[in-house]
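1. Turn this into a structure:
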Amino acid sequence: MSRAGNPPFGLPPVSLGTWQLRGRAATRAVGQALALGYRCVDTATGYDNERDVGAGIRTSGIERGDLLIVTKFPEEDAGRERETLLRSLDQLGVDHLDLWLVHGPLDPDGSLAVWERFIEAREAGLVRAIGVSNFLPAQVDDLVARSGVTPAVNQVAFGPRRLDPALVRHHTALGIVVQGHSPFSENDLRHPALRAAAGHHGRSVHQILLRWHVEHGVPVVAKAASPAHLAANLRVHEFALTAAEVEAIDRAADDAWTGAAR
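-> Predicted structure coming up:
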């Protein structure tokens, strides 16, 4: 089996998240998002919406080669990797994924066993790149040392409440892209530092959080369903935070942020 590393993998600053979106709402949101300019759609087997997301992709009319399609493998399905992947491909209506992520770590031996099947799927051309989600640096190091293959991406909660510059430095040194998830559910949208920046720029707190990720060089997955929110989440390049605002939001990481992990 080849032990070539993952090729460099690029992600847009903002990808569409589909957590908790199902049925027609998911299909409609995906179609609207792609019409607005989103080009990366993120889902997961555990979201139970891959068929709905696939329907939205098909109705959009966007060429497959212009899209990045990402889904995540539920670690509790270890031992059924290929079966799960083929079902995801069928439900999404595509012949390959652009990025397949292990949704969460197992014990070291368990993560390695899943990762070996991921490598096989990539070598078979069923996925372009493979990565992980919610892995700590030490867990990434163990996976790389034992498999010889570095994840292309680690998708983690990386809002102000979970600011971790050491993780970014560690992953950057290995060529791993850090992608943030749950920017809204993981953080206190009422925090004064966020509200002050929102007032200064005439933007929503949601936009401030997404721009904060951009300032840190971390692409982010953001869920939205309405056309207005979908459009607003793409407008992160229309303004920039000042260095003082970024610092104030960074310092807020020490405060009692609220939110629940996904």
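2. Every contact and neighbour count from this point should use C-alpha atoms.
-> Will do.
3. Assign Ile69 to helix, strand or coil.
-> Following DSSP: H, G, I helix; E, B strand; the rest coil, the label given to Ile69 is strand.
4. State the number of residues packed around Ala260.
-> For Ala260, the count of nearby residues is 9 (other C-alpha atoms under 10 Å).
5. Same check on Ser60?
-> So Ser60, with other C-alpha under 10 Å, has 17 neighbours.
6. what does the one 3 residues further on give?
-> The number of residues packed near Glu63 is 9, by other C-alpha under 10 Å.
7. Break down the protein into its strands, ranges please.
-> 14-17, 40-42, 68-73, 97-102, 127-133, 153-157, 177-181, 220-223 (DSSP state E).
8. gap between the last one and the chain center?
-> Its chain's C-alpha centre lies 7 Å from the corresponding centre of strand 220-223 when counted by C-alpha atoms, centre = their mean, to the nearest Å.
9. what residues does it touch?
-> 13-19, 42, 179-184, 210, 213, 233 (C-alpha atoms under 8 Å, 6 or more residues apart in numbering).
10. Show me which helix runs longest in this structure.
-> helix 108-123 (DSSP state H).
11. If I take that helix and strand 127-133, what angle do their directions form?
-> Per axes from the mean of the first three to the mean of the last three C-alpha atoms, to 10 degrees, the angle that helix 108-123 makes with strand 127-133 is 160 degrees.
12. where's the residue in the chain sticking out farthest from the centre relative to Val156, distance?
-> Here the chain reaches farthest from its C-alpha mean at His200, the gap being 28.5 Å by C-alpha atoms, centre = their mean. In this view, His200 and Val156 are 29 Å apart by C-alpha to C-alpha, to the nearest Å.
13. repeat for Ala231
-> 24 Å.
14. Those two: which has the busier surroundings?
-> Between Ala231 and Val156, counted using other C-alpha under 10 Å, the more crowded position is Val156 (24 against 15).
15. For the more buried one, give me its contacts.
-> Ser133, Asn134, Phe135, Val178, Gln179, Gly180, His181 are the contacts of Val156 under C-alpha under 8 Å, 6+ apart.
16. Now the fourth one. Nearest residue, chain neighbours left out?
-> Of all residues beyond its chain neighbours, the one nearest Val178 is Asn154 (5.2 Å), with distances taken as C-alpha to C-alpha, 6 or more residues apart in numbering.
17. pretty sure that neighbour contacts Gln179?
-> Yes - using C-alpha atoms under 8 Å, Asn154 is in contact with Gln179, at 6.2 Å.
18. I figured Ala44 hits Glu75, correct?
-> No - if you go by C-alpha under 8 Å, Ala44 and Glu75 don't touch, sitting 11.3 Å apart.
19. Identify each buried residue in stretch 29-40, please.
-> Ala29, Val30, Gly31, Gln32, Ala33, Leu34, Tyr38, Arg39, Cys40 (16 or more other C-alpha atoms under 10 Å).
20. and for comparison, fold this next one:
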Amino acid sequence: MLPCPIVSLSNGQKIPILGLGTSHHGGYSHEAVVYALRDCGIRHIDTAKRYGCEEALAKAVAESRVPRDDLWITTKLWPYDYGYHSAKQACLASSARLGVDYLDLYLMHWPDCMVPGRSNRDVRAETWRALEDMYDEGLCHAIGVSNFLISHLEELKDDCGIVPHVNQVEFHPFQQPWDLVRYCQKEGIAFQGFCPLAKGQALSHPLILGLAEKYGRSASQICIGWSIQNGVITIPKSTNPQRIFENCQVFGFQLEEKDMALIGTLHDERHVSWDPTLVK
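-> Sure, this is the predicted structure:
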């Protein structure tokens, strides 16, 4: 199995470019996580408090026997825990559920803070200061945001001291936010994409199927490979061991530039997850 490339964050931390995503509503499987870690060489796991599987993930990591120092574990802070003291408590609680002394990456999950009587900007800034302090204390080796757009990132940059190390955003052939990607590159923010298969919608598109036939690969490998060739840290989700193995076999081929460009024409602004564009 070919090694997974590493992306260096602005603070020098190194994150595997390919990880395994988890989710709620049946998006977690103990067997699948153990298999991904033990048999597929996955060393990057993405989860969130909202998904409700942090404790289960701790058991799977323990069963896999992969050393903690070899793993990259990301979890996320849900808006109900935003605010300085609440964020700190939530971080410690997530770490305890995950059975770890530190988080490799801690993300603010969503830009809408849902706090009556206070602006989103004010609550985001207060919460981010908590993440900055936890980073300084070593509780989090990197900190970032998820689903933040340029306007949200600009405000955070003006209000706080540390630029997010990562921004995790929906990214797939139908949702290609290149202005946001370029902004993150300019600001030294690593861009991470979730839903690389568009929740399966990309797997039946004729162009993707044609490229799969051309390269002797699966449709999912074409989509994941396209994301990775674009330099996007990618976290496909699956609870099927066979699919997880397949999704990891993406480092042995390269899409031709003309085929990368063809996939680039599929952008139709489609969201298969939450749409943050209306959040101020």
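21. re earlier: inside helices: which ones of the buried residues of stretch 29-40 of structure 1?
-> Ala29, Val30, Gly31, Gln32, Ala33, Leu34.
22. Hmm, the fifth one is touching Gly17, no?
-> Pointing back at Ala33 of structure 1 there. No - taking contacts as C-alpha under 8 Å, Ala33 of structure 1 lies outside contact range of Gly17: 10.2 Å.
23. thinking again about what came up before, look up how far Leu105 of structure 2 lies from the aligned residue in structure 2 for the residue nearest to Val178 of structure 1.
-> If you follow Asn154 of structure 1 across to structure 2 using TM-score structural alignment, you land on Asn167. As judged by C-alpha to C-alpha, Asn167 of structure 2 and Leu105 of structure 2 stand 11 Å apart.
24. so what's in contact with those two at the same time?
-> Gly144.
25. picking up where we left off before, my guess is the match of Asn154 of structure 1 meets Gly188, correct?
-> No - contact status for Asn167 of structure 2 versus Gly188: not in contact, 10.4 Å apart, counting by C-alpha under 8 Å.
26. quick one: which of those two has more around it?
-> Neighbours of Asn167 of structure 2 and Gly188, each counted by other C-alpha under 10 Å, are more numerous for Asn167; the result is 24 against 16.
27. about what we covered before: out of the ones in helices among the buried residues of stretch 29-40 of structure 1, which one sits closest to Phe118 of structure 1?
-> Top of the list for closeness to Phe118 of structure 1, among these and by C-alpha to C-alpha, is Val30 at 26.3 Å.
28. Distance check, the aligned residue in structure 2 for that closest one against Ile235 of structure 2.
-> Aligned counterpart of Val30 of structure 1 in structure 2: Val33 (TM-score structural alignment). Computed as C-alpha to C-alpha, the Val33 of structure 2 to Ile235 of structure 2 distance reads 13 Å.
29. now Ser227 of structure 2
-> Counting by C-alpha to C-alpha - Ser227 of structure 2 and Ile235 of structure 2 are separated by 10 Å.
30. Could you do Gln175 of structure 2 as well?
-> 15 Å.
31. who has more neighbours, the two?
-> Ile235 (24 against 20).
32. Aligned counterpart of that one in structure 1, please.
-> For Ile235 of structure 2, the residue aligned by TM-score structural alignment is Val221.
33. Return the residues in contact with the aligned residue in structure 2 for Leu210 of structure 1.
-> In structure 2, the residue matched to Leu210 of structure 1 (TM-score structural alignment) is Ile224. Counting by C-alpha under 8 Å, 6+ apart, Ile224 of structure 2 touches Pro196, Leu197, Thr234, Pro236, Asn247, Val250.
34. Look at the fourth one and say how many residues are nearby.
-> Pro236 of structure 2 sits with 24 neighbouring residues when counted by other C-alpha under 10 Å.
35. again with the fifth one
-> Taking other C-alpha under 10 Å as the criterion, the count of residues near Asn247 of structure 2 is 26.
36. Structure 1: matching residues for stretch 45-61 of structure 2?
-> Residues 41-57 of structure 1 are where stretch 45-61 of structure 2 lands, counting by TM-score structural alignment.
37. Okay, now that stretch: how far is its last residue from its first?
-> 9 Å.
38. so how far is that stretch from its chain's centroid?
-> 14 Å.
39. Likewise for stretch 105-115 of structure 1?
-> That offset, for stretch 105-115 of structure 1, works out to 20 Å (C-alpha atoms, centre = their mean).
40. where does the alignment partner in structure 2 of Pro105 of structure 1 sit relative to Arg124 of structure 2, distance-wise?
-> Under the alignment (TM-score structural alignment), Pro105 of structure 1 pairs with Pro111 in structure 2. Applying C-alpha to C-alpha, the value for Pro111 of structure 2 to Arg124 of structure 2 is 7 Å.
41. so what corresponds to Leu11 of structure 1 in structure 2?
-> So, by TM-score structural alignment, Leu11 of structure 1 is matched to Ile15.
42. Could you check how far that match is from Arg182 of structure 2?
-> 20 Å.
43. Give me the more crowded residue out of these two.
-> Neighbour tally, Ile15 of structure 2 and Arg182, criterion other C-alpha under 10 Å: the higher count belongs to Ile15, 22 against 13.
44. who are the neighbours in contact with the more buried one?
-> Ile6, Val7, Ser8, Leu9, His44, Trp72.
45. Could you verify my assumption that the fourth one touches Phe191?
-> No - here Leu9 of structure 2 lies out of contact with Phe191, judged by C-alpha under 8 Å, at a distance of 9.9 Å.
46. what is in contact with the two at once?
-> By C-alpha under 8 Å, 6+ apart, the residues touching both Leu9 of structure 2 and Phe191 are Val166.
47. Stretch 210-222 of structure 2 spans what distance, first to last residue?
-> 10 Å.
48. Which residues does it contact?
-> Leu197, Ala202, Leu203, Ser204, Ile208, Leu209, Glu246, Asn247, Gln249, Val250, Asp259.
49. Are any of these buried, and if so which?
-> Buried among the contacts of stretch 210-222 of structure 2 by 16+ other C-alpha under 10 Å: Leu197, Ala202, Leu203, Ile208, Leu209, Asn247, Gln249, Val250.
50. residues contacting the residue nearest to Val178 of structure 1?
-> Asn154 of structure 1 neighbours (C-alpha under 8 Å, 6+ apart): Gly131, Val132, Ser133, Asn134, Phe135, Ile176, Val177, Val178, Gln179.
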